[in-house]
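S.K.: Dropping the sequence and predicted coords here.
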Amino acid sequence: MSARWQSQPGSSLWLFRHEWRMFFFDMGDDKSGTKPKRGMPLSGKLLSLLVLAVVHAFAWVVLRGLPALHDQPDPMLVMATGVALAVLFSMMLSMALNRSVKALFERGDLDLLLSSPMPAQSIFTVRLAGIVLGVAFLFLLFLSPFAHVGLFIGQWRWLGIYPSILALAVLASCLAMVLTLSLVKWLGARRTKTVAHLLGALSGAVVFLGFQLFNQFPDESKQRVIAYCKPWIQEGGLFDQHSLVWLPARALFGAWLPALIISAVALALFWLTSRYTCRFFIHGVQQSVTAPARVRPMSAVSAGLHFRQGLYRNVMHKEWRLLLRDPQLLSQIALQLLYLLPAVFLLLKNGILLPGMAATMTFLTCSLTGSLIWVIVAAEDAPDLLRSAPVTARHVQTAKLLAACLPVALLVLPLIVWLSLRQWQAGLITLLGCGAGMLSVACIHLWLSRPGNRNQLNRRGQTQLSVGIIETLSCFSWGGMVLGFLAAGSWGWIGVLTGIVALGVAWLLKIERS
């Protein structure tokens, strides 16, 4: 083994071990007011062990009831598995894009590493390998137990899970890194952060949205599409069971030749990416460090006009500008909006599914409002400055709540109006459910949320478990109210009751804290 890969300070293996530690460090406690801890916290380790135990037990039950894999699995099973792997790949690409942006722009250590005696090629290779393992970790956490149980009961072919998942992770990571570096070259470092985060959100949902869009087609159109595509998957077609498209699926079922091919392709792609994009990587790091912040000129007159238009207008304008300046936050919110689209399509198309879609829209409206309220109220960047302002705290809080609720209200109000024109009772109940839900999550966060950082949005339920549980219960309650009244008459009062109980629990917890 060459000295380059020995686990000595400054070697590639030493740097890779550091990358692996940093991956678990990101899973550590991120509570405001507490000192960050190295590595995954004890609760995270226990949760991971519990997940592994549960998935191993589930795999044991499933594999004991399935016939053993053989050399020639059913073609339709291979194709269905290939489609499932395509969905997993879209999720991997989303994770890889976000991790590439973080590795390039947000870690803040690349400038220091590139100024060290270590070769830039080694730094980039290790960083890319860290992205690959970070992407593969979550999927292997849930899928590797099937390989372990399969090996234990004599079905060794399930070990093909490892090469297929790792090969897809390599492909997603290399594609994400090349795309991120290309965006840096074309758009510059600052715009790349926004675009890459939005692409990450879109790529994670594109397959899901594609299936949902197909479901909106009329039955005749669906039959035409199926009839047109059917020859492609039949024997001799472009995508029949012997097509290269299904290599990852055949490798997952233990075929050694497909596993060998996709592993070789993944290694070659990794080598090519690390070899021929290193120069662009260095250029991207230099841009992220040296690119000046864009300052839009503003005249004194226009600036003065902004601050003479009222407290509420100024506070809302300030909050919306902060939201637009945070690309990662925008991508997370955009992802919630993307998952709202299927409910909107079904609501506009199918009256039979109206109760369920109206309830889903109510739940997602409350959830999106809760995210915005937490960001704007609990994750305020300058709370001391606002406290020292010559205005009452109540007026500032009201302006912040309006800044969070108005965009969501403007988003769902046209749908409620459309629904009211078709069935005024359904529109009124949905309006009441959305309004009550938005008011409830606003009160819950005002009473219980503690100060936090914007980058804790996806993990706010971990840092404040009770708030997350009460918020989720409230969202389900008001969505259940809409579903109950529209589909089962008086059953909607159960949702009203649980929503009030959630608010009461939040009020009692507020009294205990004060």
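M.R.: Received the coordinates, thanks.
S.K.: Going by C-alpha atoms from here, please, whenever you check contacts or count neighbours.
M.R.: OK.
S.K.: who's sitting farthest from the centroid in the chain?
M.R.: What lies farthest from the middle of the chain is V301; by Cα atoms, centre = their mean that is 42.0 Å.
S.K.: Which of the helices or strands spans that one?
M.R.: Under the criterion of DSSP states H and E, V301 resides in helix 300-306.
S.K.: What are the contacting residues of that helix?
M.R.: Helix 300-306 has contacts (Cα atoms under 8 Å, 6 or more residues apart in numbering) with N314.
S.K.: Kindly report the same for stretch 368-388.
M.R.: 319, 333, 336, 393, 396-397, 400-401, 403-405, 408, 438, 441-442, 445-446, 449-454, 457, 471.
S.K.: So which bits of it are buried?
M.R.: 368-381 (16 or more other Cα atoms under 10 Å).
S.K.: Looking at these, which are in helices?
M.R.: Of these, the ones assigned to helices by DSSP state H are 368-373.
S.K.: Turn the residues you listed into JSON lines, including distance to D240.
M.R.: Below are those laid out as JSON lines (distance: Cα to Cα, whole Å):
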{"residue": "L368", "distance to D240": "42"}
{"residue": "T369", "distance to D240": "46"}
{"residue": "G370", "distance to D240": "47"}
{"residue": "S371", "distance to D240": "45"}
{"residue": "L372", "distance to D240": "47"}
{"residue": "I373", "distance to D240": "50"}
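S.K.: got the buried residues for the host helix or strand of L77?
M.R.: Assigned by DSSP H and E, L77 belongs to helix 75-101. Using 16+ other Cα under 10 Å as the test for burial, helix 75-101 gives 75, 78-79, 81-83, 85-101.
S.K.: Tell me the first helix or strand C-terminal of it.
M.R.: Next element after helix 75-101 (DSSP H and E): helix 110-114.
S.K.: same for that following helix, what does it pack against?
M.R.: With contacts taken as 3 or more Cα pairs under 8 Å, 6 or more residues apart in numbering; DSSP states H and E, helix 110-114 sits against helix 120-152, helix 278-290.
S.K.: Pull out the buried positions in it.
M.R.: So for helix 110-114, counting by 16+ other Cα under 10 Å, buried means 110, 114.
S.K.: One more to weigh against that first structure:
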Amino acid sequence: MRGGPDLRLIAAHELRLAWRDLHAMLTARRRWKTRIVVFWLTLAIAFAHLVAWCIIEPASRDGLVLDRAVLVPLGGSLVLTFAVMLSQAIEQVTRVFYARGDLDLLLSSPVDAGAVSAVRIGAIALTSGGMMMLAAAAFINVMAALNGVSWLAAYLVLPALSMASTALAVLVACFLFGAFGARRTRLIAQIVAAVIGAAFIVGVNLAAVLSMQGYSRVRFFRSDGVMALAPGESSLFWWPVRALAGETAPLLTVIVAGTLMLAGVIVFMHRRFASIVLAASAASRMQRGTGGRRHRFAVDNPTRTLRQKEWLLLLRDPWLVSQSLMQIFYLIPPAAILWTQFGSGGNPGILVVPVLVMATGQLAGGLAWLTVSGEDAPDLIASAPLAPGRILRAKVEAVAGAVGLVALPVIILLAVHSPHSAAVALVTVMIACAAATAIQLWFRGQARRSHFRHRQTTSRIAALCEAGVTISLAGAGGLWAFGSLLALLPALLAAGIMLMAWRLGPGGDTGCRMYRAAGRGVPARRFAPA
């Protein structure tokens, strides 16, 4: 077979897979009627446009002129977008190397390996750009409605940035393979992706905190120091921003540059791409030797053994780093707030507590999904000499221990500055962790750990309830740290969401009874669903 037919064949195959994944994401892998899906999509699109209108309309009342006051915030947002694209592309390229799916079958077939590599690289660029356009579509449409249709050129700029970020991601992945080998690259690439994705937003927030601009990125971008360091309005540095506004020369330059970067990487690196896939395949199947170590067998507490097993699986999870490390990075600016305000009369808990609750709540939900729904050996665990409630308690304790390892340093630092805020943070973090874990117990199902990235698609209700409870508790914690009785309102909202999740969850009552039965030796069949 020749390259042309191979390219069309593989491209059609990738389009079918992309459509299947999109359909599964929208329907949560269930049989929904088309009108129901369309109704909820329309509602989400309308809400997104309403939010975009409320943000953009005040700044557009007197007309939008591309002066330095507008170029700097837009440029910062564009750099943030590119950093997120590059982070996602590095993670996706690495995932293609190791979690290949049907790639082994394609490379062993008579299809040209170069065509397979070219299509896979192009698919990464298409996926990254498509997701970013969906996220920014409401803001682009509102900008075009308020400031002219030329802003619709952003729909051309984002794919160009996606092509450029994918090209850089392939180069970074190939460099890591050459420098560190196939065995270490998976972990290092995830760390690099998380650092790139969080570096700009965390760096800007950190700079805003250190420059006493608070926690607002917009205020930092418009500060006198940033404005003084920014290039002039006629500088080529602002061409990507001017391309968003539809200026012809910058728009053509950005599109051509992104296309040439991706085409060059595909032409010169597609053979290297295929060889790396084979090397990663061999490395992932190699078993680590014992190295002459002798393992001592000892009888230990079964609950402690199960808890240690969960921690060991979390440490060994190959893709957990890229999904959770970014949430940990977001705790750096709150720690900087505590450091800069140490000894002052302010109350940093108003900003620190909500961010800490949001980060730990999301982390607890992800870890709870891995330990409960992502159990790879449920039959083996069920046959252990433990009551179901004790097994469940060990899993919950494993999640709480992992979250506490992240949250306690920030809480201790906060306690040195404000014991009241530290107590509020401790209580709200514990409640957020318990709430996220309970929701995962009520909506638990059986899934593979490799599906961790798509855990939100298994139950839309669980994902919405988890997000709503975390946001409500974050607001309650911030108001409580401020000393306002208004904290009761978001707290009651969180309680209402939890009650709704308990009533809607298929395993709500079952999970509670299993946990209360810990230590009583209740057989597992008593809690089996009807």
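M.R.: Sure, I can see it. Everything numeric in this text was worked out from a predicted model, so none of it was measured.
S.K.: TM-score of the superposed pair?
M.R.: Scored against TM-score structural alignment, normalised by the length of structure 1, the superposed chains reach a TM-score of 0.83; 495 aligned residues with a Cα RMSD of 3.8 Å.
S.K.: And G254 of structure 1? What does it align with in structure 2?
M.R.: In structure 2, G254 of structure 1 lines up with G246, judged by TM-score structural alignment.
S.K.: Enumerate every residue touching its match.
M.R.: So G246 of structure 2 contacts 150-154 (Cα under 8 Å, 6+ apart).
S.K.: helix, strand or coil for it?
M.R.: coil (DSSP: H, G, I helix; E, B strand; the rest coil).
S.K.: Look up how far E466 of structure 2 lies from the residue nearest in space to the middle of structure 2.
M.R.: Centroid-nearest residue in structure 2, with Cα atoms, centre = their mean: Q323, separated by 5.5 Å. Relative to E466 of structure 2, Q323 of structure 2 is positioned 17 Å away (Cα to Cα, to the nearest Å).
S.K.: Trace the residue nearest to the centre of structure 2 over to structure 1, please.
M.R.: In structure 1, Q323 of structure 2 lands on Q332 (TM-score structural alignment).
S.K.: Sticking with its match, tell me its helix or strand.
M.R.: For Q332 of structure 1, the host element (DSSP H and E) is helix 327-349.
S.K.: What of G4 of structure 2?
M.R.: Here G4 of structure 2 is assigned to helix 3-27, by DSSP H and E.
S.K.: buried stuff in that helix?
M.R.: So, applying 16+ other Cα under 10 Å, buried residues of helix 3-27 of structure 2: 6-7, 10-11, 14, 24-27.
S.K.: next one: stretch 119-135 of structure 1
M.R.: 120-135.
S.K.: which part of structure 2 lines up with it?
M.R.: Going by TM-score structural alignment: stretch 119-135 of structure 1 matches residues 112-128.
S.K.: Centre of the chain to the matching stretch, how far?
M.R.: 23 Å (Cα atoms, centre = their mean, to the nearest Å).
S.K.: Show me what that stretch is in contact with.
M.R.: Residues from elsewhere that reach stretch 112-128 of structure 2 (Cα under 8 Å, 6+ apart): 1-3, 6-7, 10-11, 14, 85, 88-89, 92-93, 106-107, 159, 162-163, 165-166, 266, 270-271, 273-274.
S.K.: circling back to that earlier point, looking at the contacts of G246 of structure 2, which one is closest to S211 of structure 2?
M.R.: A154 (31.9 Å; Cα to Cα).
S.K.: Can you find the partner of the closest one in structure 1?
M.R.: For A154 of structure 2, the residue aligned by TM-score structural alignment is I161.
S.K.: repeat for G101 of structure 2
M.R.: Aligned by TM-score structural alignment, G101 of structure 2 pairs with G108 of structure 1.
S.K.: burial measure for its match, as a count.
M.R.: Using other Cα atoms under 10 Å, G108 of structure 1 has 14 neighbouring residues.
S.K.: and what of P490 of structure 2?
M.R.: 20.
S.K.: got the contact list for it?
M.R.: 472-473, 475-476.
S.K.: re earlier: L465 of structure 1 is nearest to which of the helices and strands packed on helix 110-114 of structure 1?
M.R.: Of these, nearest to L465 of structure 1 by Cα to Cα is helix 120-152, at 21.7 Å.
S.K.: average gap between that closest one and structure 2?
M.R.: Mean deviation of helix 120-152 of structure 1 relative to structure 2 after superposition (mean Cα distance after the TM-score superposition for structure 1): 3.4 Å.
S.K.: Please compute how far the helix or strand just after that helix lies from its chain's middle.
M.R.: Of the helices and strands lying after helix 120-152 of structure 1 in sequence (DSSP H and E), the nearest is helix 161-187. In this view, helix 161-187 of structure 1 has its centroid 17 Å away from the chain centroid, taken as Cα atoms, centre = their mean.
S.K.: buried residues in the strand or helix carrying G480 of structure 1?
M.R.: Here G480 of structure 1 sits within helix 465-488, counting by DSSP H and E. Residues of helix 465-488 of structure 1 classed as buried by neighbour count (16+ other Cα under 10 Å): 467-468, 470-486.
S.K.: Show me what that helix is packed up against.
M.R.: Against helix 465-488 of structure 1 (3+ Cα pairs under 8 Å, 6+ apart) you get helix 354-373, helix 424-448, helix 460-463, helix 492-513.
S.K.: what does the shortest one correspond to over in structure 2?
M.R.: Read it as helix 460-463 of structure 1. Helix 460-463 of structure 1 covers residues 455-458 of structure 2 once aligned (TM-score structural alignment).
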